[in-house]
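Peer 1: sharing a sequence plus its predicted fold:
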Amino acid sequence: MDSLITAAARALAAGDPLSALKRVTLREDPPALALRGIAMAQLGDLERARLLLRRAARGFGPREPTARARCVLAEAEIALVSRDLAYPAEVLGAARARLAGLGDAANAAHAGALEARLLLLIGRLGEAETVLAAVDVDALPPASRPGYWLVAAGIAIRRIQAGPARAALDEARRAARASGIVALAAEVETTAHALDAPAARLIGRDGQRLLGLGEVEALIGSGTLLVDACRMAVRRGADVVTLTGRPVLFALARALAEAWPGDVPRAALVARAFRAREADESHRARLRVEIGRLRAALAPLARLDATRRGFALLPHGETPVGVLAPPVEGEHGEVLALLADGEAWSSSALALALGVSARTVQRALDALAQEAKVENFGRGPARRWLAAGVPGFPTSLLLPARISEG
């Protein structure tokens, strides 16, 4: 490798893309194209970067498999940053195995960290942790180590584990300082700020108050019966009844929890669950059916008793009851929580991360755009969405996480 290529590679590793470009900007050989692509990615021109890396990969050809695999990995990383989540899902695992087989331990470890980051984004926490555990952090290049620890922190945050999250962020800070790259240190501090922000709001018999992630963790461990409006579930410690996809049952459970230890009149339950101004006989009949379904679902945690006015929630044992809600509530909070990372997302990537249809996400984005909460640029498949200024706190508890792993 000639001296200009070596100098450009060192500049990129130090986070100085302009110095790298000065050395290779007029060259068209595959190593120079690859370095120019990485430099353009660091400068934010992601589409140009992907084109350059593809040209470099074609130029290297089958006789230089390691260089070609590195180009594929770099393109997958750009796709991940630009939230083209389908592309890296197809190639990161293969790139990791390929690079490991070629003896490139550093880039194989980097591919593993990126794969874990992708799995974290789409809420597959168990798989993300398994992949991350297989990564040799000591083999990672200095610029990749903060990202490894940020993924570890993200997994802990979504699992509501404040201690491990802070420990991982401390490691990320040390790694960012060691790399000397200012942008990495800024990314770590952004994650730390999200950890310090209110994670939820507790609604109980004594009123409402905001909770940090550590307080949420302590509350869940306290044995309190919680109607969790962030994850659409009812939980007491490790026992969880998920009501995802059952909005009527969840609305009834929340209304009953907010009134605990009192009861809720039937008319109020009808209005809350069915959004009906006045309860007629059909509404009352449907309420009886839905209360029966909720009673069966919550049987391991509590019972529902009929009263003269309506119904009351009675947890098993001497257990307090509360509602765990986002700090600021509104429709489509889970979309805003994803957009709060500051990256530009496609609607298809949001749908993949949330596990819903692209049409569902598009309706949510259209509604948020009418409220000036999101904005977009580009057209067709190239359209990307950004948060225009998320109101209140985009709580991490609204980010995708399977309830059994949350």
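Peer 2: Done, it's in. Residues are numbered from 1 along each chain as shown.

Peer 1: going by C-alpha atoms from here, please, whenever you check contacts or count neighbours.
Peer 2: Noted.

Peer 1: mind listing what's buried along stretch 202-219?
Peer 2: The neighbour-count check on stretch 202-219 (16 or more other Cα atoms under 10 Å) flags 202-205, 210-219 as buried.

Peer 1: ok, stretch 34-45 next?
Peer 2: 34, 35, 36, 37, 38, 39, 40, 41, 42.

Peer 1: name the nearest residue to the last one, sequence neighbours excluded.
Peer 2: Nearest non-adjacent residue to residue 42, counting by Cα to Cα, 6 or more residues apart in numbering: residue 17, 6.5 Å away.

Peer 1: that neighbour and residue 307, how far apart?
Peer 2: 70 Å (Cα to Cα, to the nearest Å).

Peer 1: likewise residue 339?
Peer 2: 44 Å.

Peer 1: residue 263 now?
Peer 2: According to Cα to Cα, residue 263 and residue 307 sit 7 Å apart.

Peer 1: do residue 59 as well
Peer 2: To residue 307, residue 59 is 77 Å away according to Cα to Cα.

Peer 1: let's bring in a second model and compare:
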Amino acid sequence: QAGIPALAAEVDSANLILDTPAARLIARGSEHPLLLGEVERLATSTALVMDTFHHIVRRRGVVVSLGTRPVLFALARLLAQAWPADVSREALIGGAFQAKHVDESHRARLRVEIGRLRTKLKPLADVSATKQGFVLAPRKTRDVLVLARPVEEKHAAVLAFLADGEPWSSSALALALGISPRTVQRALEELARSNKVQSFGHGRARRWMTPPVPGFPTGLLLPGPLLKA
């Protein structure tokens, strides 16, 4: 109603974000995108939800955090994605331990980690042994869902911070992600080569952002009077 181009562009950009998938739902071997409102509704779902954003397993008000146990969460996710089918020992070892060649030491470690996972998940589910491997057995529900990021790739965390279209310095990204500036810089350069991010400025003034949506000018391209308005 104000007729201010800069403000209209911001509103259009916000609407675009709200209509963009915020996550993926994986269940029974299939997956589909979820909007932000659909993600919110999962909080009241009676299903067992494997939340890869926060590394937790939850069902309504019962929450089990595996944020400090990445191996246990990896095992739990593999089991949840395959549910109601089981997962072979080889697949669990390869997915959770990143082992290319499975030997008896890996099998022994898997037994130990599965035991720890059983203890952690006891309020929500059991992990039962099968002939080929293990299967997840949820309690008080017949549904198991995996809430995954919209994009899961090597530098997904960096892309997630840049998803709102705002410019970031590499040092700010490193601080937010808790990793070294050099690691962030390598990630940004790799993403730039695939045209997933772009930069402007030089030296310490250099900033990174995702490419703007066609038809919507960024704040950097809007003329001064419009920005002031």
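Peer 2: Yes, it's here. Quick caveat, the model's predicted, so the values are computed rather than measured.

Peer 1: which part of the second structure matches stretch 57-65 of the first structure?
Peer 2: Per TM-score structural alignment, stretch 57-65 of the first structure has no counterpart in the second structure.

Peer 1: could you measure from residue 195 of the first structure over to residue 169 of the first structure?
Peer 2: Taken as Cα to Cα, the spacing of residue 195 of the first structure relative to residue 169 of the first structure amounts to 10 Å.

Peer 1: need the buried residues of stretch 202-219 of the first structure in JSON lines with secondary structure and distance to residue 112 of the first structure, can you?
Peer 2: What follows is these, written out as JSON lines (DSSP: H, G, I helix; E, B strand; the rest coil; distance: Cα to Cα, whole Å):
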{"residue": "202", "secondary structure": "strand", "distance to residue 112 of the first structure": "38"}
{"residue": "203", "secondary structure": "strand", "distance to residue 112 of the first structure": "41"}
{"residue": "204", "secondary structure": "strand", "distance to residue 112 of the first structure": "43"}
{"residue": "205", "secondary structure": "coil", "distance to residue 112 of the first structure": "47"}
{"residue": "210", "secondary structure": "strand", "distance to residue 112 of the first structure": "37"}
{"residue": "211", "secondary structure": "strand", "distance to residue 112 of the first structure": "34"}
{"residue": "212", "secondary structure": "coil", "distance to residue 112 of the first structure": "31"}
{"residue": "213", "secondary structure": "helix", "distance to residue 112 of the first structure": "28"}
{"residue": "214", "secondary structure": "helix", "distance to residue 112 of the first structure": "29"}
{"residue": "215", "secondary structure": "helix", "distance to residue 112 of the first structure": "32"}
{"residue": "216", "secondary structure": "helix", "distance to residue 112 of the first structure": "31"}
{"residue": "217", "secondary structure": "helix", "distance to residue 112 of the first structure": "29"}
{"residue": "218", "secondary structure": "helix", "distance to residue 112 of the first structure": "32"}
{"residue": "219", "secondary structure": "helix", "distance to residue 112 of the first structure": "34"}
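
Peer 1: of those, which is the nearest to residue 349 of the first structure?
Peer 2: Closest approach to residue 349 of the first structure among those (Cα to Cα): residue 213, at 26.6 Å.

Peer 1: aligned to the closest one, what sits in the second structure?
Peer 2: Correspondence of residue 213 of the first structure to the second structure, assessed by TM-score structural alignment: residue 36.

Peer 1: dump the residue contacts of its match.
Peer 2: 18, 21, 22, 23 (Cα atoms under 8 Å, 6 or more residues apart in numbering).

Peer 1: do the same with residue 62 of the second structure
Peer 2: So residue 62 of the second structure contacts 123, 124 (Cα under 8 Å, 6+ apart).

Peer 1: aligned partner of it in the first structure?
Peer 2: In the first structure, residue 62 of the second structure lands on residue 239 (TM-score structural alignment).

Peer 1: residues in contact with the residue lying closest to residue 196 of the first structure once chain neighbours are set aside?
Peer 2: Distances taken as Cα to Cα, 6+ apart put residue 212 closest to residue 196 of the first structure, at 6.8 Å, once the chain neighbours are dropped. Residue 212 of the first structure makes contact with 195, 196, 197, 198, 199, 200, according to Cα under 8 Å, 6+ apart.
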